[in-house]
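Novice: predicted model and sequence follow; I will ask about them next.
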Amino acid sequence: MAQPAKTEEPATFVDYQGITRVRGAEYVLPICVGTVGFWLGKKASEEKSHRWTVYVRGPRGMDISHAVHSVTFRLHPSFTDPERVLTSAPFELTEMGWGEFDIVVVVRFSLDSHGGEIEMTRRLKLYSEENSTQSTKKPVIREQYEEIVFSEPPVDFYKRVTSMKVGSAPESEITPHLPQYDEQHDLEKIRAARMRVASSLKKKLEGKAAGR
């Protein structure tokens, strides 16, 4: 009787922190970070002219909670409780207001990734640069595709995320308005993202190693 083939274990090494990592491996987590702004039309007031949402999501509706522990949105100080922390998908926050401002987005990764977090800033867009006429039916969307690269990730994290089937994220009211991605579009975005963000996590680890 034939014996099942043995699965070859990946080559590993122990880093300076005592973490066992997979040598030469990469795990890539694509994410989309953006804002959606809806003009309220007749319901608009001077202080509340728009309803808007800031979000972190996976392309094509992919769930990212297998690798993301939480997302923090830091709003303008004029908001009540300007720092909001979300620990489950969908990672999105909806508010109302009238002005555009920068939102700090902090993505913290799952504990077994030992990857810490990344911080980025996104501009809330409520007014279209292409059309001065506002519409309640056509929201203003500003989204950027990013690629988070876990270089030589911890072995437990790598085995978990590469063996599991990633499902779909919970839908929300903004889902029908979000950009759609096809395979070719993803490849183009991935190439652009690799040029913008080589690997912030690897740089952090190298920085820690240099500071030993």
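Specialist: Nice, thanks for sending it over. Residues are numbered from 1 along each chain as shown.
Novice: make it CA atoms for all contacts and neighbour counts henceforth
Specialist: Will do.
Novice: right, and the helix or strand after the one helix or strand V149 maps to?
Specialist: Assessed by DSSP states H and E, V149 sits inside strand 140-151. Downstream of strand 140-151, the first helix or strand assigned by DSSP H and E is helix 155-163.
Novice: how far off centre is the longest helix anywhere in the chain?
Specialist: In the chain, taking DSSP state H as the definition, the longest helix is helix 183-196. Between the centre of helix 183-196 and the centre of its chain there are 15 Å (CA atoms, centre = their mean, to the nearest Å).
Novice: now swap in stretch 35-54 and tell me
Specialist: Offset of stretch 35-54 from its chain centre (CA atoms, centre = their mean): 24 Å.
Novice: buried residues, that stretch. List them.
Specialist: 35-40, 49-54 (16 or more other CA atoms under 10 Å).
Novice: of these, just say which sits nearest to T94.
Specialist: Set against T94, the nearest of the buried residues of stretch 35-54 by CA to CA is T53 (4.2 Å).
Novice: against that first model, consider the following:
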Amino acid sequence: MAPPAGKRVKGVQVFRPFVYGTTARPFDEKTNPKPPGVPDDHTHSWMVFVKGIDDVDVTYWLRRVQFKLHESIPNHVRMIEGEKGKPFQIHETGWGEFEITIKLYYVPESGEKPQTLYHHLRLHPYGRTEEEKETMRLNGGEVISWVYEEQIFNEPYEAFYDVLTSGALPIPGAAASKAGGKGKGSAKGKEQEAQRSEGGVLERSAMIPMTNRPGQPFSRETEQLEVKKLQEAMMKVQEMTKKMAVELEKKNQRMQELRAESVKTA
């Protein structure tokens, strides 16, 4: 693809957050019945997707996404074209886990080559602890394997820079739809609406929510919890290191005592 006309914006980085991953659920007669025509050996329904944080539109910078599934699945290489306000996603059924190749194709203004991501489809509960696994089992067996990612555009072309930074657009249905006049319907009111203080995400912005919401696990709150877990883990490692150093010192002293005794008896 020929690069777009214009110069690059030197010394500038623009990043846009997004989420990709899979969600799987075991078939169950009451909560997730198996659709007609699904093979008998298929045990789960699952979905793979790429979407914006808080479900905002990402099609202004992401044009299409290619999903490469396991070769045993019919039509295993699928290209999903972007539709404004909709995620790039595929729904399937199966019985086994495998690696999915996800290829991102950007809009023509970007002049960027496609990027490839890899994601492992998870059908069964997993986690760092048994408690995390049990939480998935109690949640109707739904297995969520999502990844937060930030797409970084280094020194984008001027035309693409304009596309990326043309202003935050309200989430459909989130902004008040009052016509003309003063207040929220006015230009100033709309500008104030776009500057949402609670941390809600707006299109063409790099913000993420301040707190978690149902179906939206990525937020500043989640980030802080992960930082806290890392800090606690580091403290445990430091304590273990100190204990090992003390034990090692005791062993060295004992070795020196044994050597001294050996010399005396020689």
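Specialist: Looks like it came in fine. Model, not experiment: these values are computed from the prediction.
Novice: quick one on the thing from earlier: mark which of the buried residues of stretch 35-54 of structure 1 are part of strands, please.
Specialist: If you go by DSSP state E, the buried residues of stretch 35-54 of structure 1 have 35-39, 50-54 in strands.
Novice: the very next helix or strand once past the longest helix of structure 1: how far from the chain's middle?
Specialist: Toward the C-terminus, helix 183-196 of structure 1 is succeeded by helix 200-210 as the next helix or strand (DSSP H and E). Relative to the centre of its chain, helix 200-210 of structure 1 is centred 20 Å away, using CA atoms, centre = their mean.
Novice: again with stretch 80-90 of structure 2
Specialist: 16 Å.
Novice: what comes into contact with that stretch?
Specialist: 47-52, 55-59, 62-67 (CA atoms under 8 Å, 6 or more residues apart in numbering).
Novice: what do you get for stretch 59-71 of structure 2?
Specialist: 50, 76-85, 88, 98-107, 110, 163-164.
Novice: again, only using 7 Å
Specialist: When contacts are defined by CA atoms under 7 Å, 6 or more residues apart in numbering, stretch 59-71 of structure 2 is touched by residues 76-84, 88, 98, 100-107.
Novice: and D102 of structure 1, how far is that from L124 of structure 1?
Specialist: Using CA to CA, to the nearest Å, we find D102 of structure 1 at a distance of 6 Å from L124 of structure 1.
Novice: between those two, which has more neighbouring residues?
Specialist: L124 (22 against 13; other CA atoms under 10 Å).
Novice: corresponding residue for that one in structure 2?
Specialist: Aligning on TM-score structural alignment places L124 of structure 1 opposite L121 in structure 2.
Novice: so that match touches W95, yeah?
Specialist: No. Using CA atoms under 7 Å as the test, L121 of structure 2 is too far from W95 to be in contact (10.8 Å).
Novice: can you point out the buried residues in stretch 147-162 of structure 2?
Specialist: Neighbour-count burial for stretch 147-162 of structure 2 [16+ other CA under 10 Å]: 153, 155-161.
Novice: once you drop chain neighbours, what's closest to V106 of structure 1?
Specialist: E119 (4.4 Å; CA to CA, 6 or more residues apart in numbering).
Novice: now do the match of L124 of structure 1 against K68 of structure 2, distance only.
Specialist: 12 Å.
Novice: which residues are common contacts for those two?
Specialist: I100.
Novice: just give me the match in structure 2 for Y55 of structure 1.
Specialist: Using TM-score structural alignment as the criterion, Y55 of structure 1 maps onto F49 of structure 2.
Novice: report the separation between the closest residue in space to its match that isn't next to it in sequence and Q216 of structure 2.
Specialist: Among residues not flanking F49 of structure 2 along the chain, Q89 sits closest, at 4.1 Å (CA to CA, 6+ apart). Note on Q89 of structure 2: its distance to Q216 of structure 2, by CA to CA, is 17 Å.
Novice: alright, that wraps it up for me.
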